[in-house]
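Colleague: below are the sequence and a predicted model; questions follow.
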Amino acid sequence: MPTSTALPDFPDDDPADLAWWLRLSLAEGVGPATARRLLAAFGLPGQLWQADASALAAVVSPALAARLLRAPTPAVRAQIAATLAWLQQPGHAILTLADSRYPPALLDIADPPLLLYLRGDPAWLGAEAVAVVGSRNATAQGIAHASRFSRELSRAGLSIVSGLALGIDAAAHEGGLDGPGSTVAVIGTGIDIVYPRRHEALAARIAAAGCIVSEYPLGTPPLASNFPRRNRLISGLARAVLVVEAAAQSGSLITARMAAEQGRDVFAIPGSIHAPLAKGCHQLIRQGAKLVETTQDMLDELPSRQAVRVAHPSPQSQVDDDAMTSLVMQAMAHDPVDIDTLAARCGLEAAVLAGLLLTLELAGRIELLPGALYRRLE
């Protein structure tokens, strides 16, 4: 029986070499729990391939032990080669469980990933953070809430963690980028894939100023089963989770449940009893989530932030807001217009525009019509 199956064309003299970690993560039949069991028994990945079949079979099934001792397939070799080549590009990184940069917060959860693939600065994974999640089909008011809360939390020094999805996630990332806390995107695809595609520009900004992280190998497509699983990392990286809008059956509620199981605080923004996207938040509040109306409500609950007060807008920021409001009113005719068309006319980010439209609607200067169309009233 062979006692070693070195990877041709890859270094095999260092059991901690990344090629061994990649081989273990790509091994057929080896999930995260099995991989951690093997590491606990044999140490570093390269060392387990120095073991014989009987030693491996004491930890995993004989069939899996025999499979592990076979030479890696051409597909596995190609994946390792492609990953190592991807790693040579600036701003790319892979953290293993043994890496000192691996975020301590994830080591505390039940099933930390074997590997983390990153675009951006790994240091952001260790920053104190709040996760902001909610519906993909968010209302304009929900988007405004997510953007404002995230911006103010970021300006208070907290990083914003979310999932790069449409709706609330995108607004949360935009708000996080607007402050020194920046933002972390946890994705459910390979790190080389941006999903949805319309967020490629947003993803590039996050990679430049924050971090994008995935536990999935390069090339992994957007499989539906991957997204609920990645939610444990969104909550795991954060000190608390804020749910902005969520239907009664929402993936955001999965994140909130995982957060509670991980010992994180859960916050929720209430809404109208008639709003479908408020039902999930109300359900969480009934189950013990903390109702919040302002960012300060959250900061008051976080021990490390209780001395931090949200800064009031400066006179200059008020001037900037007035200028943007004037721009929107000038761009909006009395004929109904959708938010995308209006954004193109004004040159404003969708999340910022949504907040301005909500303010103008509440002030009675515009009205929201069926079909998400806006019309100027003055």
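Modeller: Great, that's in hand.
Colleague: from here on, contacts and neighbour counts on C-alpha atoms
Modeller: Will do.
Colleague: which SSE is residue 353 in?
Modeller: Assigning secondary structure by DSSP states H and E places residue 353 in helix 350-362.
Colleague: that helix: how far from the chain's middle?
Modeller: Between the centre of helix 350-362 and the centre of its chain there are 25 Å (Cα atoms, centre = their mean, to the nearest Å).
Colleague: for it, list every residue counted as buried.
Modeller: 350, 351, 352, 353, 354, 355, 356, 357, 358, 359, 360, 361 (16 or more other Cα atoms under 10 Å).
Colleague: and that helix, what does it pack onto?
Modeller: For helix 350-362, the packing partners by 3 or more Cα pairs under 8 Å, 6 or more residues apart in numbering; DSSP states H and E come out as helix 140-155, helix 339-346, strand 366-369.
Colleague: state the distance from the nearest residue to residue 355 once chain neighbours are set aside to residue 356.
Modeller: Nearest non-adjacent residue to residue 355, counting by Cα to Cα, 6 or more residues apart in numbering: residue 144, 4.4 Å away. In this view, residue 144 and residue 356 are 8 Å apart by Cα to Cα, to the nearest Å.
Colleague: so what sits against both of those two?
Modeller: Here residue 144 and residue 356 share no contacting residue, scored by Cα atoms under 8 Å, 6 or more residues apart in numbering.
Colleague: buried residues, stretch 254-269. List them.
Modeller: For stretch 254-269, the neighbour count (16+ other Cα under 10 Å) marks 254-260, 262, 264-269 as buried.
Colleague: so where do the strands sit in the chain?
Modeller: According to DSSP state E, the chain carries its strands in the segments 92-96, 115-120, 129-133, 159-162, 183-186, 211-214, 240-243, 265-268, 290-291, 337-338, 366-369, 373-376.
Colleague: by contact count, what packs against the third one?
Modeller: Contacting strand 129-133 under the criterion 3+ Cα pairs under 8 Å, 6+ apart are the following elements: strand 159-162, helix 168-177, strand 240-243.
Colleague: what do you get for the longest one?
Modeller: With contacts defined as 3+ Cα pairs under 8 Å, 6+ apart, strand 115-120 has these neighbours: strand 92-96, helix 200-209, strand 211-214.
Colleague: alright, now check it against this:
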Amino acid sequence: MNDSELLYLLALQHVPNIGDASAKKLLHHVGSAEGIFKEKKSNLLRIDGIGEARIKDLFDPVHRNAATAELSYIKEHTVDVSYFMDSTYPENLKHCLDGPLLLFSRGNINLNNSKVISVVGTRKVTSHGIDFCNRLMEELGPVNPIIVSGFAYGVDITAHKAAIKNNLQTIGCLAHGLNQIYPKTHQKYTIQVEENGGFYTDFWSSDEFERNNFLKRNRIIAGISQATIVIESAEKGGSLVTAEIANSYNRDVFAVPGRTSDSQSKGCNNLIKQQKAHLLTSAADLVYMLGWQLDEKPAVQKSLFVELDAEEKAVYGVLKEGKLHLDQIALNTDIAGYKIASILLNMELNGLVRPLPGKLFELI
């Protein structure tokens, strides 16, 4: 994308009454951002859904002037810019109608990995929530997903730090421009995040930071991922909004259950009760529901001295007869399905079984 087209895309993004969905519609019909600003107003009004109110301010020079200033910032600070049609734009986000027209980033983000999950939750995270998040990241290490969150207090920063500790790429989605960090106390984590992933935002350096920005930011967190995990949440909260957005995108949502008396578990319990989220108790639940396989790594030599518990011995016994579907393993061993996924993952990590396409498993 050349600087001229980027300038007009920025100008289009700056028009207050033209959101991302309308901007994409205009681009589809006209062909380029520059063409939109040079098109006759009467022709634009013929486009379905584009009325007078939508484009009344389109030709105001203030948008071009603002875009010129932002382009200067982008060039001066070497900001990476992804247009929603670019190959560098997150694939999952391309399928969201209201996904950002332009996405600004910095760091070392690598989206070649198709396994992307978002982890969200309350800013007032409990010790139970922190422990669960840390354990989840550790269990997900062999699967090697990208961990996305909002770089805020509580669950967000816990997820970023745990991802880094377990050598997982992590991406922080910001509710402001790349020229600042909120909260300021998290400035000390920015270098680590950029070395192990980076930051995304669709806000400009000139945008004022407002609380409402978080709601807009949440659509990126939900849209960029295959699934959204809510670790802890009160009865109301921003993470529940993110879960609702993820559901609207037809993405999987998972929630960690808690005691009914715990205020920071009410939101998660309600999501599960209302069937808006799958119950999540371990990484095995996630791996099973999303149909993930372990990343390709050097073959693990099977140890003849691995100690198996009674249930693992039962699974090992039925798999001696040949490869079986996960549900068939549960049926043949008389072990509950929700436990089988966890047992198989543990046996896989010990080099005893391997997953096959179609939720089949076999002994190594």
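Modeller: Arrived safely. As the structure is a prediction and not an experimental result, all values here were calculated from the model.
Colleague: re earlier: looking at the helices and strands packed on helix 350-362 of the first structure, which one is packed in the most?
Modeller: Between these, helix 140-155 has the highest mean count of neighbours, a mean of 26, where neighbours are mean count of other Cα atoms under 10 Å.
Colleague: what's the mean distance for that one versus the second structure?
Modeller: With both structures laid over each other, helix 140-155 of the first structure and its partner residues in the second structure are 2.4 Å apart on average (mean Cα distance after the TM-score superposition for the first structure).
Colleague: one step back: out of the strands of the first structure, which is closest to residue 321 of the first structure?
Modeller: strand 366-369 (16.6 Å; Cα to Cα).
Colleague: residues in the second structure aligned with the closest one?
Modeller: With TM-score structural alignment applied, strand 366-369 of the first structure matches no range in the second structure.
Colleague: and residue 340 of the first structure? What does it align with in the second structure?
Modeller: Aligned partner of residue 340 of the first structure by TM-score structural alignment: none.
Colleague: list the contacts of the closest residue to residue 340 of the first structure other than its chain neighbours.
Modeller: Leaving aside its sequence neighbours, residue 340 of the first structure sits nearest to residue 350 (Cα to Cα, 6+ apart; 7.5 Å). Applying Cα under 8 Å, 6+ apart to residue 350 of the first structure gives the contacts 339, 340, 343.
Colleague: still on that earlier bit, winner for burial among the helices and strands packed on strand 129-133 of the first structure?
Modeller: Across these, averaging neighbours per residue (mean count of other Cα under 10 Å) puts strand 159-162 on top, at a mean of 33.
Colleague: all helices for the stretch 251-364 of the second structure, in order.
Modeller: Applying DSSP state H, counting those that start in this stretch to the stretch 251-364 of the second structure gives helices spanning 266-273, 283-290, 310-319, 326-333, 337-349.
Colleague: measure the residue nearest to residue 340 of the first structure to residue 47 of the first structure for me?
Modeller: Counting by Cα to Cα, the gap from residue 350 of the first structure to residue 47 of the first structure is 51 Å.
Colleague: again, but for residue 296 of the first structure
Modeller: 51 Å.
Colleague: neighbour count winner among those two?
Modeller: Neighbours per residue, other Cα atoms under 10 Å: of residue 296 of the first structure and residue 47, the larger number sits with residue 296, 20 against 17.
Colleague: how about stretch 107-117 of the first structure: buried residues?
Modeller: Buried-residue list, stretch 107-117 of the first structure, by 16+ other Cα under 10 Å: 109, 112, 113, 114, 115, 116, 117.
Colleague: for stretch 109-126 of the second structure, that is, sorry about that
Modeller: Neighbour counts over stretch 109-126 of the second structure (16+ other Cα under 10 Å) mark 109, 111, 115-123, 125-126 as buried.
Colleague: ok, now how distant is residue 59 of the second structure from residue 15 of the second structure?
Modeller: Distance of residue 59 of the second structure to residue 15 of the second structure, computed by Cα to Cα: 9 Å.
Colleague: that older thread, dump the buried residues of helix 350-362 of the first structure to TSV, plus distance to residue 160 of the first structure.
Modeller: Output for the buried residues of helix 350-362 of the first structure, formatted as TSV (distance: Cα to Cα, whole Å):
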residue	distance to residue 160 of the first structure
350	18
351	15
352	17
353	20
354	19
355	18
356	22
357	24
358	23
359	24
360	27
361	28
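Colleague: closest one to residue 62 of the first structure out of the residues you listed, please.
Modeller: Among the buried residues of helix 350-362 of the first structure, residue 351 lies closest to residue 62 of the first structure (Cα to Cα), at 54.6 Å.
Colleague: skip the chain neighbours and tell me the closest residue to the closest one.
Modeller: That would be residue 171: by Cα to Cα, 6+ apart, it lies 5.5 Å from residue 351 of the first structure.
Colleague: please say which position in the second structure the one you found maps to.
Modeller: Counting by TM-score structural alignment, residue 171 of the first structure corresponds to residue 158 in the second structure.
Colleague: thought residue 130 was touching that match, still the case?
Modeller: Yes: Residue 158 of the second structure is within contact range of residue 130, at 6.6 Å (criterion: Cα atoms under 8 Å).
Colleague: okay, and the common contacts of those two?
Modeller: In contact with both residue 158 of the second structure and residue 130: no residue, using Cα under 8 Å, 6+ apart.
Colleague: wait, what's in contact with the residue positioned nearest the centre of the first structure?
Modeller: Against the mean C-alpha coordinate of the first structure, by Cα atoms, centre = their mean, the closest residue is residue 186 at 2.8 Å. For residue 186 of the first structure, the contacting residues are 161, 162, 163, 164, 212, 213, 214, 230, 233, 234, by Cα under 8 Å, 6+ apart.
Colleague: dump the residue contacts of residue 207 of the second structure.
Modeller: Contacts of residue 207 of the second structure by Cα under 8 Å, 6+ apart are 176, 177.
Colleague: how near is it to residue 279 of the second structure?
Modeller: 38 Å.
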